[in-house]
Structures are given as C-alpha cells and as structure tokens.
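In: need a structure here:
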Amino acid sequence: MKLFKYTVIALSLTLASCGKSFLEVEPIGQLGKEQLFSDLNGMRDALVGSYNLTSRFFQSQYGIYGDLRGDDVQRITNGTQNYMLTDYNYTFDEEDGTGGTLAIWSTGYEAINNINNIINSAETVRKSLNGRSDDFNSYMGQSHVLRGLLFFALANVYAQHYTYTADGSHPGIPIPTVTPLPSERVPRASMKDTYAQIIADLEQGITFLENSTAKTKIYASADASRALLSRIYLYMGRYEDVIKYSSLILNDGKYKLVNAEDYKNMFISDSQFSDFNSIKSEVIWQLNLNIRSSNFMSSFYSDRVAFLAYPSDNFLDLLATDDIRKSMFELQSSPERYMSLKNGKYSTTSDLNWPVNFKVIRSAELYLNRAEAYFHTQQYNLAIEDLKTIRARALGKNTADIIVEYSTPNELLE
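Out: Down below sits the predicted model:
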C-alpha cells in the first residue's frame, strides 16, 4: 500500500488592489477538507491514508508494548538504543519521545481522526455516488471496522479490563466520533460506553460489508469484524456470543489452519509482500506496509544485526521440543540469544522485500477463544476438541493422536 500524504505547499501570493481579499482565498496546492471529502475518490484516498496510519500504529509501539510489560520477552539493555526501554523498566518520563505511552495515544487518535473524517463525509458523498453504492458501502464498512479496532487497542493500554467493575462503570478512553477542535478536551467515557462504541462500529462494519467481497486479506471485511467480536466478547465475559461469532467463522471452512510445514511461511514468506492473494488460509485479516522502519516490530524483534528483544527462557520452556512454534526462533551465536522470526524474513530475502505485516486476527485465535468460552459454560468436551485442534497443528499430528488429561476444571483451564 502506498503511503498517502497531503502536502500543504506555502506559496507567495501577489496582492491586487481589486478582487477578493487574500484572506478569503484557499491556498494554492492545499486540498481543503470539504473538497477532499466531496466524492468517492476523496473518500477512497483518505481510506488509503487511514490504513497506512493504522498499520504503523500496530507495527510500532503498540505492537511491542504488551510484550515489554509482560515476562515473555527480555529487552537488551547493554547497547546505546533506548527505544521503549522506559516501558520495559516500568518508568515514565513525559519528555521521553522513545517510550510507548505517549506515542500509542497520539498515533492511535491520529488514525481515528482521519477515519472520523471519512465516516462523517457520508451524507455529502452519498449525493454523488453515480451508481457506485457498492464502493461507498465498502469504504464506509472498512472505516467503521478500523475505528472499532483502534478504540479497542487504545482501551487495552489506557483502561482497566472490562470486568474490573461489575457494570463496566470504571473509566475507559475518549471515544470521539467527530474530530475534535484543537482546544477541545474530550473526556473519558466509561468502559461500558467504550465497548458499546467498539461493538457498534464493528456491527456497522458488518452491515456495510455483508454483501461486499474483500479484495484481499489486507482489507477489513465482515468476517474480520465478526472475528474481532469474538475477541471482544471474550474480554467482556459474554461467552455465548464468543461461541456464536467464533463458530460463524470456523464452521464456514474458509480459514483453515495452515499445516505445520507452512506455519513459518505464513509469517515471513516474501510473496505476501506483493501478492496479497498468497496470504495463507489461516489469516483472516492482516495489515501490510511496504517500507520497514527502525522503530517497527520487524526491526525490534527480527533484525539479525540489531534486534533489541528476545524470548525469555520461561517462554521458550512452554514449547515442546517438537512444537512447530519453536521454528519461529533462530539462535544467534554472539551472544547466544534466540531471535524471533515472527516479524522477520528469510536470510535470502532482501530488506527491500521484507514482508512487513501485522496479523490482526487468525482462525487459530478463534479456536482458543471458543475453547475458553466452552470452558466457562461447562462444555468441557467441546473445549478439549478445540484445544486438540490447535495442539495437533503445533506438533504436526492428527487430532486423534492428541490426548488432553486433567483431573479438575481448573487444571484444564491452566
């Protein structure tokens, strides 16, 4: 996807003694908001920019933040690169531009503001469709799904989890659906209202995209929205809805798990850099960028020369020796550390063809979501079947060969 930019060009104006005042003249070369969003072409171009902003958001600080705040990752601290080091050390400096706290907030809402402009142009654009209602529905649907996804991501960082209070009345995040004025202070909504907006956006996305065929898996789709609802309802503890939305996707059969031999390729095959139809069946939605940056997940985890984080021993110990997921880590010799390949490339692939992508959601997650929902609704045998499906792929075996043993429900959950 090409980076879409609007450039404001400052030009010298020769003032004449007659005509309109220069204060009333639109600057030459500047595309005004009303002009940009006057037709479908402007809506389309702004959507391209929104995808770029969203992709950069997920593949930069946000994509790294959760790992650094947990115990699955060790941050290399003996070098000169201090990118997100404060997050790893649980310190905060409001003037520190290398940390994630400020960057996630600003880049997330930058993308949301762009998307709000698209959604709020609907009535104007609707007047000039000229038979292109399918395109209009597609652009609107994708915009709603993107906004719901971004609100959800920001809530994960800046608010307590949904069930922190019984009724979700604790503070959530600001949920502007209209781009606020520079001086406007948008208050936080409750977590209940935050999630209500997220769900409304995703459901609206399904409505617009229901009869639209996604061009490729790098675009939001009705299926992607349903899959995200599976995740969101799991966070809310609405387990019957988790089962419903997970099953809608899994029972369709379009998003089959890749086999063990194809697992690594799903992440780092360079064909997906340009041939989006080569994206593996398991992927429901992924975000692609053409250009890798030093502050992206790809460089942070998977640059063979300068990676900054590696999996902890505790994390690696969770994986059996023959688990295919261990193939996603490559041992480096000096010093001996495992580098993650999940955001990397094959050594024979040039940096220019590095497949920079973020897997928003895969069918593998839906099996796990549904298994947890089955557990919480005391459907233990069904939970085991979903777990066996995931474990069989990880070990390269048939599901019939997988045995799940437990003596208590809590042991099964663990």
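
In: all contacts plus neighbour counts: C-alpha atoms, from now on.
Out: Fine.

In: how far away is Asp317 from Lys326?
Out: Asp317 sits 10 Å away from Lys326, going by CA to CA, to the nearest Å.

In: higher neighbour count, these two?
Out: Taking other CA atoms under 10 Å, Asp317 and Lys326 do not tie; Lys326 has more neighbours (16 against 9).

In: this one next, for a side-by-side:
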Amino acid sequence: MNYSKYITLFFLIFSLQSCSDFLEQEPGTKTSIDELLQNKQGVLTALTGLYTELEANVRGERFAIYADLQGGNIKFTPTASGTNKGQIVPAGNLAQLYSFDDLAQTSNFQSFYDGSYDIINQANLILEYTPALKDATEEEKKQIMAEAMTIRAYAHFLVAIVYSQDYKFTADASHLGIVYNTKSIKRGIQYPARETAATTYGLIIADLKEAIPNYSNLVLKGPEYSYFSRYSAKALLARVYLQKNDWTNAYETANDVITNSGVKLVPKENYLTEWAKTDLPVSEILLEFSIPKDSEGTVGASMASYFGYTSATNFGKYVASNDIANLYENSDLRKQLFLTQPLSTLVNGVLSPVNYNFTKKFQNNAGYVAFRLSEMYLIRAEAALETSKADIAMADINTIRARANTTLLTSTVNLKENILLERRKELCFEGHLFFDLIRNHKNISRNDGCISTSCGMTYPSSKFVLPIPTFNTNANPNLKQNESY
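Out: The predicted model follows:
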C-alpha cells in the first residue's frame, strides 16, 4: 500500500488554505511523510489537520446525535416540502441503527469507524516524528506529543463506547473491547485482534496519564478552548473513569478540574444568554472544537445544521422529544432553552400545525461541545455517592439545580436516580444519554415521537453496540465481529 510511503494532504491542508482552494489543486497531489514531518512547521500543520478531522468526526451527524437519539431525547421533524411534506421518517443515514438494526455490510456508522482509525493513525505519525525535530524546543515537542496522545486516547475511547459493551458487561471486563493502535501504518501493515475491555480502558488511561504532565503552552494558533489542554485532557480522563465505574479516580480527577482549572460555572443570570451567543462557546467550556470556516470566514458546517430553526420551511432534522422536554419544572431556566415552533405535519392524513421543541443550545454557528464544567460537577456527584460521600453528591447536584432555578434536593433518598436525571436534563443533546443508560444497565424506553421498529430495548442486549463494518472485518482476519452481527 502506498500509505507506507505517502500521505495525502487532504487532512492537513486546512491550516494553509480553504477547502475550495484545495479542490482546485492538481488531482492526486501527495507529499512524502518524511518531507512533511521533518520540521516543526510541518508537524504543526499535521496537528492542525488532525484537529480538523477530529472535529468533523465527532460533529458529524452520525455521532453528534447518536446518544440522544438512541436514548430518547430526540425525535424527527416532518418533511418541510415536496410530495412528502408533513411526513415523519427517520434520517436515511441513521435509519438502521435508529431501529437497533444496523447492518455490518451497509453500516450507518462506517464513516465514523473508519474516520476514528484514520485519526488514530495520524496521531501516531505525529508521535513517531516529533521526538526527532531539530527546530523545536523540548517543551514544544512535549506539548505536541501530549495533544496527539490525548487525541489518540479520545478517538479510541469513542470507538470503545460505540463498539464495545459497557465496562461492567462482564464482572472482570473480559469481554471484547477494541483494536488499540499505537503504531502508524507507515511502520508496517498489521492485523491486530481486539483487546479485552479491561485492556482497552487500561491503554486509554495510560495514554492520558502519560500525556497530561507534558502539557505546557499552546503551540497552535486560535482560541485555546479549541485544543486539548492539561485540564480538558483531565476532563476526558474523568469521563473515562466514570465509564469504567472507577469511582475513586473519577471523583479525584473531576474534583481536580473543578478546583484547579480556573474555569467557573456559568452564573445563573447568564445561563440563557451564554447559550445564545453566536460563534463563541459558553464560558464554562473546557473544550469545544472550532467549526470549519472558509478563507472569507463563512461557516462550512455546525451543530445548527441538525438542530437549527430558521423558518417554518427551513429547519433541522432533530427536535427534543417530550420525553425530555416534560422533565423540567416550569421554573427551570433550562426549560427556556426550547424554541417551540409549529410545523406542518400529517395527522391522520391531514396537514396540521404541530408544535415542536428545537433546542436553543445549537442555533447560529454552534460548535460541538466536547467537555464543559457542568459535566465535571455531575461526575463528581455520582462518584461521591458511590464512595460514601452522599452529602457532597447532594451538594454538587444542588449546585447545578440552584443555577437552573429548580427545586433543591433535601434528602439523599434515590440520589442515584436524581443524579442520572440531572445529567439527562443538564447535558441533553451533548451526547451522553444512551451511554449513561447502558453503563448503569438501564433499559431503553423511547416514547414521544418514536417511529422505530424497536422503541424499547431491555438490558443487556447485543444491539447496544454497533457492528464493525464488513469491509474492516474482511480486511483484517483477526478482527472479531460483535455478537448478533
């Protein structure tokens, strides 16, 4: 394969010129890896390209809406015009997985799977070439490698939660995890087998623990919140510990971010206006990848393309289900983050105006929210409860509830359920619900707006993970397919 010698420029070019400019270049233009990554500028170009591809993979429609759609926070809007006006059908690129019936041969998620391992390969290339740079300081090299290693861990983690059953699926996490790549394809084509879930999480954690001490100063141009830093890497580590049910480390890591990151919760009086800002994330953001823009500053894509509302004939595919919208008290500020609009919908064969709740979190030029401080409070609360610190857990939940102007808890009875409920309300449309349900061995129950052939699913189920695309299992004889696929 030519990949052992060359790498196409498409994943690097965005730091130098717009996508439209690149498309005008001579077809098939390639650059030698050795040539590109021989100096600091080339490596920084590669790192910029790595972030570009990572942003596209997580903000892409498939992954960005997956957890909320499968968990029941999201339903579909009616067709806006044409002969099918008013009809409600699943998005074509998600129809299979929406019914918990994705197919290995034509997987809705193949681009996500392939994109994730492409990102991992690119991160490994940067990790392999950076130590030999002669025009970068040791501090710069450490920072570059810390970011690349964190991205490698993040990409593996996302693949793990989509393609491997939750960590406690087996008592010792001996069930199948994922392939964990620590070498680029340039070092030779390999055919690795999947690790166990226990080993997978151990490798993710090891990468993060190696990366975090090496963070220093930003080496890329642009807003700091767009790139991994010491504390956004720790936020990722806290999430990994949560998913693993490693409560002691989840508590300590989330507490570290809350206490030492310098980021503060958005105050109550600013909560609604912060989400309404154009181009900028909420102030409590730990990591939000910058959205793509061309050379004239025009936005290429954003979360608004899925959730946005412009007019009665111009709106996104996804709105809040009543399953989530009805959870909020009337006094809850977060209830005001729904934009209610009537849309023409076929009801018993007649077009009728029906109200739909669009989320205001992702209007205008909204980016993909990777990590924000509210999640750290919710992780600390859950971990505190699981380590016999119920008073701290209740205090953290009440911090979030007080900010939302909703009733405070006065008892630790049913505190676990209240924590999960608060996670659903606070983090809705940010990609958590389905994974929260599965790691807590909960059943799936989708009611309002569910047009799936499977609106409910009982834990455990082989359908709670997706099939590895057939192309990949055919290419790698050691890559074992998930059960039932």
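
In: contacts only, for Ala370 of the second structure.
Out: Counting by CA atoms under 8 Å, 6 or more residues apart in numbering, Ala370 of the second structure touches 286-289, 430.

In: who wins for neighbours among the residues you listed?
Out: Busiest of those [other CA under 10 Å] is Leu286, holding 28 neighbours.

In: skipping adjacent residues, who's closest to that residue in space?
Out: The spatially closest residue to Leu286 of the second structure, leaving aside those adjacent along the chain, is Arg372, at 4.8 Å (CA to CA, 6 or more residues apart in numbering).

In: residues near the aligned partner of Gly71 of the second structure in the first structure, how many?
Out: Structural correspondence for Gly71 of the second structure with respect to the first structure (TM-score structural alignment): Gly70. Residues near Gly70 of the first structure, counting by other CA under 10 Å, number 10.

In: kindly report the same for Gln30 of the first structure.
Out: 14.

In: that one touches Val8, doesn't it?
Out: Yes. Contact criterion CA atoms under 8 Å: Gln30 of the first structure and Val8 qualify, at 5.1 Å.

In: what about the aligned partner of Ser269 of the first structure in the second structure, distance to Asp34 of the second structure?
Out: In the second structure, the residue paired with Ser269 of the first structure is Lys277, using TM-score structural alignment. Computed as CA to CA, the Lys277 of the second structure to Asp34 of the second structure distance reads 43 Å.

In: compare neighbour counts for those two and give me the winner.
Out: Lys277 (16 against 13).

In: what is the aligned counterpart of Asp436 of the second structure in the first structure?
Out: Aligned partner of Asp436 of the second structure by TM-score structural alignment: none.

In: report the secondary structure element holding the residue nearest to Asp436 of the second structure when sequence neighbours are not counted.
Out: Closest residue to Asp436 of the second structure apart from its sequence neighbours, by CA to CA, 6+ apart: Leu420 at 7.6 Å. Element membership for Leu420 of the second structure, per DSSP states H and E: helix 415-426.

In: repeat for Ile284 of the first structure
Out: strand 283-289.

In: so where is that strand in the second structure?
Out: Going by TM-score structural alignment, strand 283-289 of the first structure lines up with residues 285-291 of the second structure.

In: from the chain's centre, how far out does that stretch sit?
Out: Relative to its parent chain, stretch 285-291 of the second structure has a centroid offset of 11 Å by CA atoms, centre = their mean, to the nearest Å.

In: what's the answer for stretch 161-180 of the first structure, then?
Out: 19 Å.

In: what span of the second structure lines up against it?
Out: So stretch 161-180 of the first structure sits over residues 166-185 in the second structure, by TM-score structural alignment.

In: brilliant, that's me finished.
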